[in-house]
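Student: Okay, structure incoming, though there's no sequence with it:
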């Protein structure tokens, strides 16, 4: 792969035309670099900007008009944006142009004026479709890192909240923001995160998903060790727990770390409802994970090895359905699980009206056709349907997809060894979870190691208590 490196011209020179040539060469002589010549008091200046990256209305009103109408030095108090700065570094000039900054250079000066006027044509704040709630806020992150920070700061007005800036990728120069509350965050976790970010040496970084893979503890584990959310209220709640939020510019989500397994099943709906209802919903979500990973394997084990545990009526009905089928129970389950994944991926990538049609066709027409054709049993359709519904209950899509993925090796173990295979595979899974960590924190916290205080907000959502006495 081609390595992207900055041009070897560290500083500007005093000659105006030479500076323009240096900047053009650093930007590979791109045609959308606009050069505007301005003459003030018989002095020649050049205003440089990338056409698609600046707000042209603000540029004309706040920069060009004040400078053109000035009879004195155009750099002293004539430009409306007060946050402009001077620099002699060519690299800073190039980075500024690529980030929507206008650059003003003039004759006999080894410095340039950086005027940030980036375009604001970004997406409006909307509720994320992948994390909808029944009761709660209806705003979501956008692709703008500054707007995402605003959504969080609007909720937390804490003077201890800090933001650190990083730039990753030699070619993309992607802005990465690390947010945390200074008096709540674990210093060891923060130091480890900064060490891992500083150690990243890549040419391109286009999304938060790429950053997750670069900094997580075990990229070979099927379990996500970093939580990604599009909801500002979810990110805010974890920030107040001492977690760290990482925002990648251009990605409409925030990365939360360190994280535990139970965090993927904590939804804002649990806290916006009464504590009994919230606890019931969380228990349903956790129970759905067990169903999603084990139900197909349990059915395969019962039909293949342990049919004697079923009542005679149920056993007769199942045997009557499967005795003339050309496929084994394992092949039935594998084919239907793969068909489910195909239908889900097709529905995601098609327009909404067509996606609804695909869902109806997949659920009714294909399901009915394969049963009537004698390839799949009715019982298997019920089992796969329950498995799919259970995996969709998860508040975070990451964990639901992972549950369907883990179901495949459990199905293989059940097909080979029956219930023994299920027990062995679940044991291996539990050992793996016990060994897994997220930035030094146990993935199964608060169960391993056991923390009695942490259990209060794990399986159930405990009732909030008002410390102040009530009026009588």
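Tutor: Nice, thanks for sending it over. These numbers were taken from a predicted model, which means no experiment stands behind them. Numbering: from 1, shown residues only.
Student: Please make it C-alpha for all contacts and neighbour counts, starting now.
Tutor: Fine.
Student: just the helices in the stretch 351-472 of the chain please.
Tutor: All helices of the stretch 351-472 of the chain, identified by DSSP state H, counting those that start in this stretch, fall at 352-360, 367-372, 378-392, 397-417, 419-435.
Student: Compile these into TSV and extend it with columns for distance to residue 215 and mean neighbour count.
Tutor: Output for these, formatted as TSV (distance: least, C-alpha to C-alpha, whole Å; neighbours: other C-alpha atoms under 10 Å):
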stretch	distance to residue 215	mean neighbour count
helix 352-360	35	14
helix 367-372	42	14
helix 378-392	27	19
helix 397-417	17	20
helix 419-435	18	15
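Student: Identify whichever of the ones you listed lies nearest to residue 250.
Tutor: Residue 250 lies closest, by C-alpha to C-alpha, to one member of these: helix 397-417, at 19.9 Å.
Student: So which elements touch that closest one?
Tutor: helix 275-304, helix 329-349, helix 378-392, helix 419-435 (3 or more C-alpha pairs under 8 Å, 6 or more residues apart in numbering; DSSP states H and E).
Student: any residues touching the last one, and which ones?
Tutor: What it means is helix 419-435. Helix 419-435 is contacted from outside by 294, 297-298, 301-302, 409-411, 413-415, 442-444, 448, using C-alpha atoms under 8 Å, 6 or more residues apart in numbering.
Student: of all those residues, which comes closest to residue 216?
Tutor: residue 443 (12.3 Å).
Student: okay, now the one to match up with it:
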């Protein structure tokens, strides 16, 4: 025990020494102090210069700094410096930092700063010369739309925040910065519109984000498990998106968005069940097509959830509900199949998931070929071999297509997971098992809350002013009239 206690005390002493270490009057000593602070990394470079009898040393990380910026910004400024007293004026810029702390200087080097140290002076000057690696803001592959904006977030958070700010030139739009991840030091930003978002909810989200104590934070999606109030729920409690227009729309509805450096994914909270069925296409087209496709997605959710289990229950228990014209074709299809309907469905579902996963991991041209050819060959082969019935192929294919029609990848994945327990219940209890399973799902949805917001709102509890953008997408002018009348009523009540 004494050994471990000594080790902990030694680490504390070392950290205190590093925190208290200040700049030396010798440039070479400063370089060695920074090298020690960065654990002798090989990317730390230095360049010694003598200008107007002043001995300068430039220190930077070659993986983070841009040599062209050093040549264009720093060297001309140093050549103008005639004495040490002129140094502040010569290298002053919007991104310049002056410090005497070695640890602070090391942290800034990791962010792409170039450090300037001078002999006979115990201070550091740092200038931002980070090498920018930009990816063009292309449309996200998994959130394509027919009409509307075709631009998506990138890995540079500054670019992402600029895209949001360009679409919302609003003084009430607030960005709150955090640094999370003990080892990665990832920059996190919380965005919300003051006055529209609930201040208490925004503060709760900020505190939850602040309490995350993980060593590494790679993306906002990585933070979900630390912030979820119901981690064992099969339903997603955060909306993930890479579209600036979708983030802007949710911010204007009073929600909070979280962005992270190095990830194009943004998570939006709090959300409701119906948020996952909304698409920018709904609002970029006329209300009739928008309403039709909204209800089509909700119907596809029901189809993907219950169709396999209903088919299994019909084959195993309730053959009498089949119309008389379909009895003979259905009987011919299932006769001679060596597996029970449940095992038959499991085999096909696992096969579809394997083909889907292989298509995602392979390059795009090959992935599309694998999906089409693999599906045709396997489907035809298993039917010819008498292992799977024709009707089961049709049921699973329709279920898969229905699950892919949902705009949210997270909700689509949750839906596919929920089909398995329903299929098991239907194979044991028939329609009664399906009803019990659906009742359990509905009870769970009614009890679910995300940051004090009911998950099934505005259905449970029923909110009259919001139902016109739930199952159907009513005309926007009608929604605005209702919101205006509601605001007037609230003012009158006050």
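Tutor: Yep, it's here. Everything quoted here is computed from the prediction, not taken from an experiment.
Student: After superposition, what's the TM-score, could you say?
Tutor: Here the TM-score for the pair of chains, by TM-score structural alignment, normalised by the length of structure 1, is 0.95; 466 aligned residues with a C-alpha RMSD of 1.9 Å.
Student: Which pair of the contacts of helix 419-435 of structure 1 spans the longest distance?
Tutor: 302 and 442 (34.8 Å).
Student: which residue lines up with residue 325 of structure 2 in structure 1?
Tutor: Applying TM-score structural alignment, one finds that residue 325 of structure 2 aligns to residue 313 in structure 1.
Student: separation between its match and residue 380 of structure 1?
Tutor: According to C-alpha to C-alpha, to the nearest Å, residue 313 of structure 1 and residue 380 of structure 1 sit 17 Å apart.
Student: What ranges does the stretch 201-350 of structure 2 have for its strands?
Tutor: In order along the chain, the stretch 201-350 of structure 2 carries the following strands (DSSP state E, counting those that start in this stretch): 239-241, 256-260, 266-269.
Student: What sits closest to the spatially most central residue of structure 1 if chain neighbours are left out?
Tutor: Centroid-nearest residue in structure 1: residue 228, 3.6 Å away (criterion: C-alpha atoms, centre = their mean). Leaving aside its chain neighbours, residue 228 of structure 1 sits nearest to residue 255 (4.6 Å; criterion: C-alpha to C-alpha, 6 or more residues apart in numbering).
Student: In contact with the equivalent of the one you found over in structure 2, which residues?
Tutor: Alignment note (TM-score structural alignment): residue 255 of structure 1 maps to residue 267 of structure 2. Going by C-alpha under 8 Å, 6+ apart, residue 267 of structure 2 touches 220-221, 238-241, 257-259.
Student: how does it look with 10 Å?
Tutor: Neighbouring residues of residue 267 of structure 2 by C-alpha atoms under 10 Å, 6 or more residues apart in numbering: 190, 219-221, 223-224, 237-242, 247, 256-260.
Student: preserved in structure 1, out of these?
Tutor: With both residues aligned by TM-score structural alignment, their matches' C-alpha atoms under 10 Å, the contacts of these that structure 1 also has are 190, 220-221, 223-224, 238-242, 247, 256-260.
Student: Of those residues - the most surrounded one?
Tutor: Within those, residue 260 tops the neighbour count with 29 neighbours, counted by other C-alpha atoms under 10 Å.
Student: one step back: okay, the residue nearest to residue 228 of structure 1 and residue 240 of structure 1: tell me how far apart.
Tutor: 15 Å.
Student: The counterpart of residue 285 of structure 1 in structure 2: neighbouring residues, count only.
Tutor: Using TM-score structural alignment, the equivalent of residue 285 of structure 1 in structure 2 is residue 297. Residues lying near residue 297 of structure 2 (other C-alpha under 10 Å) number 21.
Student: of all the helices of the stretch 351-472 of structure 1, which lies closest to residue 189 of structure 1?
Tutor: Among these, helix 419-435 sits nearest to residue 189 of structure 1 (C-alpha to C-alpha), with 17.9 Å.
Student: which residues in structure 2 does the closest one align to?
Tutor: Going by TM-score structural alignment: helix 419-435 of structure 1 matches residues 431-447.
Student: how much does the matching stretch stray from structure 1?
Tutor: In the superposition against structure 1, stretch 431-447 of structure 2 averages 0.8 Å from its aligned positions (mean C-alpha distance after the TM-score superposition for structure 1).
Student: Tabulate the strands of the stretch 201-350 of structure 2 in CSV, adding columns for distance to residue 441 of structure 2.
Tutor: As requested, the strands of the stretch 201-350 of structure 2 are exported to CSV (distance: least, C-alpha to C-alpha, whole Å):
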stretch, distance to residue 441 of structure 2
strand 239-241, 20
strand 256-260, 27
strand 266-269, 22
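Student: nearest to residue 19 of structure 2, of the ones you listed?
Tutor: Taking the strands of the stretch 201-350 of structure 2 one by one with C-alpha to C-alpha, strand 256-260 is closest: 27.1 Å.
Student: for the closest one, packing partners?
Tutor: Using 3 or more C-alpha pairs under 10 Å, 6 or more residues apart in numbering; DSSP states H and E, the elements in contact with strand 256-260 of structure 2 are helix 157-167, strand 173-180, strand 186-193, helix 199-210, helix 220-227, strand 239-241, helix 244-252, strand 266-269.
Student: Report the angle between that strand and helix 244-252.
Tutor: 140 degrees (axes from the mean of the first three to the mean of the last three C-alpha atoms, to 10 degrees).
Student: so how far is strand 256-260 of structure 2 from its chain's centroid?
Tutor: Strand 256-260 of structure 2 sits 8 Å away from the centroid of its parent chain (C-alpha atoms, centre = their mean, to the nearest Å).
Student: Then stretch 264-275 of structure 1?
Tutor: 20 Å.
Student: Many thanks, have a good one.
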